[in-house]
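> Predicted model and sequence below, questions to follow.
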Amino acid sequence: MNWRKIAAIVAGVALIALVVFKLKNNKEIAVNKVYQYESEKPIRIDADKLQYGYINGDLGFTGTFEPYKESKISAEQSGKINRILVDVGTAVKKGQTLVQLDNSLLNLQLQSIMVQIEGVEKDVNRYTVLSQADAIQGVQLEKAELGLKSAQVQKATLTEQISKTTVKAPFDGIITAKLNEEGAFAAPGIPLLQITDISQLKFTINVSENDLKHFNPKQSYAITSDAFPDVSLEGKELMVGSKANMGSSFPIQFLVRNTPDLRIKSGMFGKAILNLEQNKKGILIPGTAIIGSSSQPQVYLVKDGKAMLQNITISERIGNKALVSSGLNEGDVLVTSGFINLFDGANVSIKK
């Protein structure tokens, strides 16, 4: 056999052996890197020992403050902006002039129609005298009177147009946005300013269907601001949503009167404090500890070092907690976190 062929065969065998070795080595590395779950190894969890207690009626529902009234102001009449008399942060009163548009051409037209009215009024007076003396036909007087009425309508139209070149505040509030500048062209529908009224605020919370029963129409509730917890506010219920939102909760809105110095701002967070006016004795567990379905809620209990599934009955949900009426006893150890890889009968160890 040719020595070159022998060398090629030997090289090929060596290459195959090298590839096999490399693949085997890579497999061992991959196996070592892959997490090997050990079903007998205890799973680390957090747990609490359950006990009966009195549940007071104070509940807090987080919400957001919004302005009671807010509007973008635009002109009803087209024209060049001559003056903007306010700036962002300016407090304004209802009826206060905010923007003045150019009305010089309209004023000239009004002067022209006033001259016309003056002449037609003289014609009417003269024709009235002549008509009474049968010196002219009555139709001439009628035409003069119709001409006067037409001129008066034109005067009223121009006066209304001129009044609309002055943009006024629709309600008391604070200018929160300046959306145009002097010298620009204003037209109906183009916002010039934004005015916000925070003397009163809307406060909106979202509650679960189980908590809806705690709220009554037109009733007042205590509202607090996260930024100013010492400020006591009162909110009167305005609206309860008739349709659940994306989070399967229902919006409830309150009307809140702001402090005299308008300390509470739009966009701040707060809480609606609900007093159930009753104390209940029972076992209250965190909602995060509950698994299973809504029709059959379950929890994990720790018994003899193992996690055991337990069916429970929930009598009431209060905020993010649940009041359990059956399935749990005082002294039971409840798993509160560490549910990853947890299963019925798993060995567990409680974190210290």
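Received the coordinates, thanks.
> contacts, neighbours, all on C-alpha from now
Fine.
> Any idea how far stretch 168-182 is from the middle of the chain?
Distance, stretch centre to chain centre, for stretch 168-182: 22 Å (CA atoms, centre = their mean, to the nearest Å).
> Would you mark the buried spots in that stretch?
Under the neighbour-count criterion of 16 or more other CA atoms under 10 Å, stretch 168-182 has 168, 169, 171, 172, 173, 174, 175, 176, 177, 178 buried.
> ditto for stretch 74-86
74, 75, 76, 77, 78, 79, 80, 81, 82, 84, 86.
> Spatially nearest residue to the third one, not counting backbone neighbours?
Going back to what we said before, that points to residue 76. Residue nearest to residue 76 in three dimensions, not counting chain neighbours: residue 188, with 5.0 Å by CA to CA, 6 or more residues apart in numbering.
> Next secondary structure element downstream of the strand or helix carrying residue 6?
For residue 6, the host element (DSSP states H and E) is helix 3-33. Sequence-wise, the next helix or strand downstream of helix 3-33 (DSSP H and E) is strand 43-49.
> So which elements touch that next one?
Secondary-structure packing of strand 43-49 (3 or more CA pairs under 8 Å, 6 or more residues apart in numbering; DSSP states H and E): strand 333-337, strand 348-350.
> Could you list the residues in contact with the first one?
Strand 333-337 is touched from outside by 45-50, 286, 288-289, 299-303, 307, with contacts defined as CA atoms under 8 Å, 6 or more residues apart in numbering.
> structure B:
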Amino acid sequence: MNLRLIMLLGAVLLVFVAVFGLQKLQSEGLNDFLDNMPIPAVSVSVAEVEPMNWANYLAAVGSARAVNGTQLTTQSAGLVTEIRFNSGDQVKKGQILLLLDDDTDRSELQALVAAAELARADHERISRLFDQGSVSKADLDRAKAQADQTRGQLASQQSRVSLKTVRAPFDGTLGIRLVNVGEYLAPGTAVVSVQQLDPIYVDFNLPEQQLSQVHLGQTIEAGFDAWPDQQFEGTVTAIEPAIDRGTRNFRVQATLRNGDQRIRPGMFSRVALDLGSADDVLAVPQTAISYNPYGNAVFVVVEKEEGEGLIVKRRFVRTGRTVGDFVAVVEGLSAGERVATSGLLRLSNDSAVEISDELPLEPSLAPTPNNS
């Protein structure tokens, strides 16, 4: 019995040893296969480093502003008796736009006209009598003071009557009417806005470091989201003499012709200030740049040294300004080299790559995306 038990235990032990040995061999073989398994090539799109000639300009964002623009308000209280304009009208300087009830004021004006005329006549009569020696100098002075006082009261009342009429302060375009006939208006009530739209200003800010590059008469191009396919040209007409202490920026004013009134006050604008020269640069699409805290890099596509196929080499570069979909590379690349422009997140140094058959998006110096 003891011999049979020992033989059975030995057989079981051999089976366990055989099973564990087989599993170990399979695990080692699988690990060896995975360690030596070739990594599939990453499909990427590529672009060549291109030499380009870029116009030299300063970019900024600005806002359109009317040369003259204001909200017309009443200076006197009264009931609206007549409105002589429609919303959106073109008006001339001095044109009457609105009348307030002025019957009471005109009645007082007539009384003061009569009083002023009487005081003037009295002064002339006393003056003749003084020349004849019939009245004293004090009588003449009182008559003159009375005439001056009534003339002042008359002028003051004429001014109050004129405040009952709202006139256009300059040539321009009216906005939307805010009052109605029969409405009682308090002093300072808004009536309508008026804007002089041609020409029009575009104001923008630049850093103080660029002050030496800006001067009067420089050409600018301004783009507006309302007219994405059009650039508006203007000239620099004023430069703020002081630098803002908070932002260290200075303000520049450009004047643009706006005969068709496409540009409206308050519009956001992208401004390019022409510096009058051009730069030769090496440029790549912006999608080729891998932006990292420790430096910007690209993946240069090269052929394998040991055989057919392509790999990428990570190379750190120094970038310059951007124009459209391109970025200038100041240092790190040569003209004609190829860089990966897609799939950058799957790449590392010496990764095998293959060029994708799909047509890549063509970068542009002046992209016009369709946001509809």
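Now that the structure is in, tell me what you want to look at. Predicted, not measured: the structure shown is a model, and the values here were computed from it.
> How close are the two chains, by TM-score?
Remark: TM-score between the superposed chains equals 0.68 [TM-score structural alignment, normalised by the length of structure 1]; 307 aligned residues with a CA RMSD of 4.3 Å.
> circling back: now restrict the contacts of strand 333-337 of structure 1 to buried residues only.
The neighbour count (16+ other CA under 10 Å) marks 45, 46, 47, 48, 50, 289, 299, 300, 301, 302, 307 as buried among those.
> Residue 350 is in contact with the third one, correct?
Yes - at 6.5 Å, residue 47 of structure 1 and residue 350 qualify as touching, with contact defined as CA atoms under 8 Å.
> in stretch 102-118 of structure 2, what's buried?
Neighbour counts over stretch 102-118 of structure 2 (16+ other CA under 10 Å) mark 102, 105, 109, 112, 113, 115, 116 as buried.
> before we move on, what about stretch 122-140 of structure 1?
Within stretch 122-140 of structure 1, the residues that qualify as buried are 123, 124, 127, 128, 131, counting by 16+ other CA under 10 Å.
> Identify, from the residues you listed, the entry nearest to residue 263 of structure 1.
Among these, residue 124 lies closest to residue 263 of structure 1 (CA to CA), at 63.9 Å.
> What's the first helix or strand after the longest strand anywhere in structure 2?
Identified as the longest strand of structure 2 according to DSSP state E is strand 50-73. Downstream of strand 50-73 of structure 2, the first helix or strand assigned by DSSP H and E is strand 78-83.
> Give me the distance between that next one and the centre of its chain.
Strand 78-83 of structure 2 sits 40 Å away from the centroid of its parent chain (CA atoms, centre = their mean).
> ok, average deviation of that strand from structure 1?
Its matched residues in structure 1 lie on average 1.8 Å from strand 78-83 of structure 2 after superposition (mean CA distance after the TM-score superposition for structure 1).
> Check which helices and strands that strand sits against.
Secondary-structure packing of strand 78-83 of structure 2 (3+ CA pairs under 8 Å, 6+ apart): strand 96-100, strand 184-185.
> average distance between the longest one and structure 1?
Average distance, strand 96-100 of structure 2 versus aligned residues of structure 1 after superposition (mean CA distance after the TM-score superposition for structure 1): 1.4 Å.
> Contacts for that strand, please.
78-85, 164-168.
> burial count for the residue nearest to residue 76 of structure 1?
When neighbours are defined as other CA atoms under 10 Å, residue 188 of structure 1 has 13 of them.
> Quick check: closest non-adjacent residue to the spatially most central residue of structure 1.
With distances taken as CA atoms, centre = their mean, the residue of structure 1 nearest its centroid is residue 64 (7.3 Å). Closest residue in space to residue 64 of structure 1, ignoring its immediate chain neighbours: residue 269 at 4.6 Å, by CA to CA, 6+ apart.
> That neighbour contacts residue 62, correct?
Yes - if you go by CA under 8 Å, residue 269 of structure 1 and residue 62 touch, sitting 7.1 Å apart.
> just the helices in the stretch 101-250 of structure 2 please.
103-131, 137-162 (DSSP state H, counting those that start in this stretch).
> so where is the helix holding residue 6 of structure 1 in structure 2?
Helix 3-33 of structure 1 corresponds to no residue of structure 2 when matched by TM-score structural alignment.
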